[in-house]
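[1] Mind looking at a prediction? Sequence and model below.
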Amino acid sequence: MKNIRNFCIIAHIDHGKSTLADRLLERTQTIKVTEGQMLDDMDLERERGITIKSHAIQMDYTQDGQHYTLNLIDTPGHVDFSYEVSRSIAACEGCLLLVDSTQGVQAQTISNLYMAIEHDLEIIPVLSKCDMVNSMPEEVEDEIIELLGCKREDIIRASGKTGEGVDNILRAIIEKVPAPVGDENAPLQAMIFDSVFNPFRGIIAYYKIINGSLHSGEEVVFVNTGQRYIADEIGVLKMELSARKELHCGDVGYIVSGIKMATEVKVGDTITSVAKPCEKAIAGFEEVKPMVFAGLYPVETEDFENLRTSLEKLQLNDASLTFSPESSVALGFGFRCGFLGLLHMDIIQERLDREFNMNVITTVPNVSYNVYDKHLNMLEVHNPAGMPDATDVDHIEEPYIRASIITKTDYIGSIMTLCLNKRGELVKQEYVSGDRVEIHYDMPLAEIVIDFYDKLKSISKGYASFDYHPIEFRPSRLVKLDILLNGEPVDALSTLTHVDNATNFGRRMCEKLKELLPRQQFDIAIQAAIGAKIIARETVKQLRKDVTAKCYGGDISRKRKLLEKQKRGKKRMKQIGNVEVPQKAFLAVLKLD
């Protein structure tokens, strides 16, 4: 055990984690790097330059005649996947804190760092991209010293592109990161930190053994789900899976046991032996809760079953996706899906399109609310259509988040205005270094779901970085805003909004829909309503045919007869006329500003 080192790399998005991982793999001669980001195996990850799934790999390295086993766990940097990052951190004893020398410390750097400090990890600060022309190593080193309280000589300057500083990083990992501690003879205790789906072998779980040892063919139990399996194959994670007869305390490995359902393997769960079980599970396990909900509907109604199959297959790769069937008057049958955040939702849509060729309509994303009736019974509502009648509701609670924004001092004013417009409450403001400030706000999650991040980036010319974590549910004055077309409510356009914003929002919705709906042979009344009260109205005027064009001369009664006939036809048409709503109208709600 004394020659094992388990470590991860944490950083803000796009600070060079995966590129540095490539150099470490190359230097330890684990693999020959043929193209960039060897650990990011999804096309989407390579195109967008982000890590969506965390990856683990074992490297062998010899220093001063001693042979060491290094287990690297590469983590995603985006806030939507922070639970996965926290479990990866819990499986390590040390971490490389990577800071981009051209951008400095950013919001996720700090939130991931706090996670590492909570788990008592040994932190090795590394300055990346030092070969860039616009790198500012001295200034960024000052920021790191202020953040960590370390010495300047502790910070390693490196570059993922040129390979500078990689040897120093490997030396620091061996010298500073402590070896794993645990009891080889105790009952088996292993923590699952990730799982992947293999079409031939089922779900493969990745874990780190905290205490005891695991043998091939042993019967094991997953503590939180209570499921029992036979360990058909166990082994370590090289670039390919490498089978072993047994794994010991401190090892990071995988288990194949023919698991079919992604929901049976939960990140953070404990594996123990059936013959000699451990007394208690490893602390820190929690269910991943979806934060953002949206309806996914197939464009063609007959594709409903195909969409179900596609979502089930996606769920095998991504257990944090949840879905349940629902139906809408406007869109037919579809699914209400729960996502970890907006990026997660975007990625799922993209993967449905690419991997399964599914074309879907997405409704307005919203969050889950706790609705209390007059007897104070709680109902969890994910969809405005599921709201009980307003007369039965005592109060509604909505989820709040603590947002942390790091920006240059020039943009403080406009960012504060943006947060106040989104019902934010300022908690504190502190200076990170010279001209950079960190602002903390408490905000309703519903306000940041749609376009907050885009606005923040444009206000700050791309300099502000944003991170958040959920804190609690708070009572709020919310109302359900319905959109009516010719008196019929369109459930897919309903939203829950704050009382103060409702009138303004309803008016803007009606104006936008007036632009987008095609004209018909009859007037279309677009109305926004709260309960029975209409708060805004627009009318799409009818298309009219000049039926009197063929009358020239003659008595006025001839023209009147034709106009009366047209009027009767229009009246009948209005009774049975229905309005086609284009897909653009559903997306317009997201881009009202």
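    Nice, thanks for sending it over. Residues are numbered from 1 along each chain as shown.
[2] When you work out contacts or count neighbours from here on, use the C-alpha atoms and nothing else.
    Noted.
[3] what about Asn112, how many neighbours?
    21 (other C-alpha atoms under 10 Å).
[4] now swap in Leu44 and tell me
    Counted with other C-alpha under 10 Å, the neighbours of Leu44 add up to 16.
[5] part of a strand, is it?
    No - Leu44: not assigned to a strand; according to DSSP: H, G, I helix; E, B strand; the rest coil it is helix.
[6] Please report how far it lies from Leu590.
    24 Å (C-alpha to C-alpha, to the nearest Å).
[7] next, the one to line up against it:
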Amino acid sequence: SRALQGCEGALLVVDATQGVEAQTLANLYLAVESDLEIIPVVNKIDLPAAMPEDVAEEVENIIGIPAEEVIPISAKMGTNIEQVLEAVVKHVPPPAIDIEAPFRALVFDSHYDSYKGVIAYVRVFEGTLDKRQWVQMMSNDVTAEPIEIGIFAPAMKAVDKLSAGEVGYVATGLKTVQECRVGDTITLRDRPADQPLPGYQAVKPMVFAGFFPTEGEDYALLKEALERLQLNDASLVFEPETSTALNFGFRCGFLGLFHMEIIQERLEREYDLDLVATAPSVRYEIKMASSGEEQIIDSPAMLPDEGQLDEIREPWMHVQIFTPDEYYGVVMDLVIKRRGEFVGQEYPAPGRVVLKFDIPLAEIIIDFYDKLKSGTRGYASMDYEAIGYRASDLVKLEVLVNRVVVDALAMIVHKDHAYHRGQKLVTALRKKIPRQMFEVPIQAATGKRVISRATVKAMRKDVTAKCYGGDISRKRKLLEKQKKGKKRMKMIGTVEVPQEAFMAVLQLNDD
């Protein structure tokens, strides 16, 4: 949305083989809200499965632009590209220019450069900026003298002045991306603007997970790697965390599950780290029963006992699922199983339906998208946005291995699903935890109540092997002696939970 605010028009590019998808609709609505001129284009017409006429009719049904005005192109072959450029010149209006007003520019992207610091990509709305004038960020009042200003042609090209209506970059020399956030407004220090440009919102992480190095000595390397990634990614947040099972690590916040996977992959590939990631969780709001105080927690281990809580609120999302109508029942069944609430539906084109639901974020962050794709043979697509917090009947599900709580395996679940999830988790862990010389109980508990249990049997020596016949009391005496030894060993024995056990949480099947 921040990039759309820096534009006067937008190309709506639709795949000729796939048609309109959920992301297409979501971005189209954002462009319409920003009052942009829309130029519809159907791409990949060179493919054998292309249906440009049908897709053009879909576009007409959705946005009302006649199908004849939809431009069929092949970016790969260069077909009809001239028509697109002509349409941009003809339909997209020039930017409104006010050079005399105080300088205001919208930061729509940024990256960190080792020599020039944070380089902000900007769209200038008002005024002019000379290369030696000091600038100021309007959200946090940070000031800087630009090292370089320039335009994209298409590579970076230094210039002496940026004026209203231009898109360019400002090399600020700042050392952290947090000081120059995307969506912020840049103005002049000596002649600041009165109001920032609309639309700035600080990015809030939605999904949280713990990252722990498998080798304790890699903790410092993990910290350095996260700090380097944060230079280019202001939406990544992290803080130190300790776990009895996994020792020292970091609690990291991400925009979504895909963002988390990218960060984890980069840490493992670029920095050669071997990591254990705990199951992703979301941020909850809790209200204390005694004081009425409200707190925000992002780790299940931080949730107080049930008796101290008045209510727990969880984040809910508004989800739009775009699918062929033959998979209507499959999608409906999947969402209702995840505590979703049906809101409405639309038929934007023949044979296609948009289903709208409200659903808790915790239910869609692990494997919802995979199930949606497999259930609809890859045809469904999904888009979602946050709609706030709602109170729910939630409990903390804890896992005890050999009667010791493993905090990294704790999760917050709905009370109705606690027994089902606990049973599946205990069954999965039983297969992952290796046998010991003593019996290892694995328990799932909510509050003080154990709701499921499985036992990893002890490795046993056949102590009666030397007894050939004879009285049964002799065998019983040997077995009792072995039993006492196992009991004594259990009192002092510890169980190391393997990495695969933490991954078992991610692979729980809700079917």
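    Alright, I've got the coordinates. Only a predicted model underlies this, so the values are computations on that prediction, with no experimental measurement involved.
[8] mean deviation of the biggest helix by length in structure 2 from structure 1?
    Taking DSSP state H as the assignment, the helix of structure 2 that covers the most residues is helix 472-492. Per the superposition on structure 1, helix 472-492 of structure 2 and its aligned residues are separated by 3.7 Å on average (mean C-alpha distance after the TM-score superposition for structure 1).
[9] what's the distance between that helix and the middle of its chain?
    The chain centroid and the centroid of helix 472-492 of structure 2 are separated by 52 Å, computed with C-alpha atoms, centre = their mean, to the nearest Å.
[10] List of residues touching that helix?
    Contacts of helix 472-492 of structure 2 from elsewhere in the structure, counted by C-alpha atoms under 8 Å, 6 or more residues apart in numbering, are Met437, Phe438, Glu439, Val463, Thr464, Cys467.
[11] Which among those count as buried?
    Neighbour counting over the contacts of helix 472-492 of structure 2 (16 or more other C-alpha atoms under 10 Å) leaves Phe438, Glu439 as the buried ones.
[12] From the contacts of helix 472-492 of structure 2, pick the one nearest Gly292 of structure 2.
    Gly292 of structure 2 has its nearest neighbour among these in Glu439, at 44.1 Å by C-alpha to C-alpha.
[13] and whichever residue in structure 1 pairs up with that closest one, what does it touch?
    Here Glu439 of structure 2 is matched to Asp523 in structure 1, going by TM-score structural alignment. Residues counted as contacts of Asp523 of structure 1 (C-alpha under 8 Å, 6+ apart) are Thr539, Val540, Lys541, Gln542.
[14] So which of these are in helices?
    When the contacts of Asp523 of structure 1 are checked against helices using DSSP H, none is located there.
[15] Which of those remain contacts when I look at structure 2?
    Here the contacts of Asp523 of structure 1 are checked against structure 2 with both residues aligned by TM-score structural alignment, their matches' C-alpha atoms under 8 Å, and the contacts held in both are Thr539, Val540, Lys541, Gln542.
[16] Which one of these sits in the busiest neighbourhood?
    Neighbour counts for those (other C-alpha under 10 Å) peak at Val540, which has 18 neighbours.
[17] residue in structure 2 matching that one?
    So Val540 of structure 1 corresponds to Val456, using TM-score structural alignment.
[18] Can you get me a residue count around Phe466 of structure 1?
    Applying other C-alpha under 10 Å, we find 19 residues neighbouring Phe466 of structure 1.
[19] On the three-state scheme, it is what?
    Taking three-state DSSP as the rule, one finds Phe466 of structure 1 in the strand state.
[20] Just to confirm, what residue in structure 2 is aligned with it?
    Counting by TM-score structural alignment, Phe466 of structure 1 corresponds to Met382 in structure 2.
[21] and what of Ser476 of structure 1?
    In structure 2, the position corresponding to Ser476 of structure 1 is occupied by Ser392, as judged by TM-score structural alignment.
[22] now its match: how far from Ile412 of structure 2?
    Counting by C-alpha to C-alpha, the gap between Ser392 of structure 2 and Ile412 of structure 2 amounts to 11 Å.
[23] go on, Val177 of structure 2?
    When C-alpha to C-alpha is the yardstick, Val177 of structure 2 and Ile412 of structure 2 sit 33 Å from each other.
[24] Contacts for the lengthiest strand in structure 2, please.
    Using DSSP state E to define each element, structure 2 has its longest strand at strand 309-324. Strand 309-324 of structure 2 is touched from outside by 21-22, 282-289, 292, 351-362, 376, 379-394, with contacts defined as C-alpha under 8 Å, 6+ apart.
[25] which stretch of helix or strand covers the aligned residue in structure 2 for Cys130 of structure 1?
    Matched across to structure 2, Cys130 of structure 1 falls on Ile45, judged by TM-score structural alignment. With elements taken from DSSP states H and E, nothing contains Ile45 of structure 2; it lies in neither a helix nor a strand.
[26] And for Ile45 of structure 2, the neighbour number?
    Neighbour count for Ile45 of structure 2, taken as other C-alpha under 10 Å: 21.
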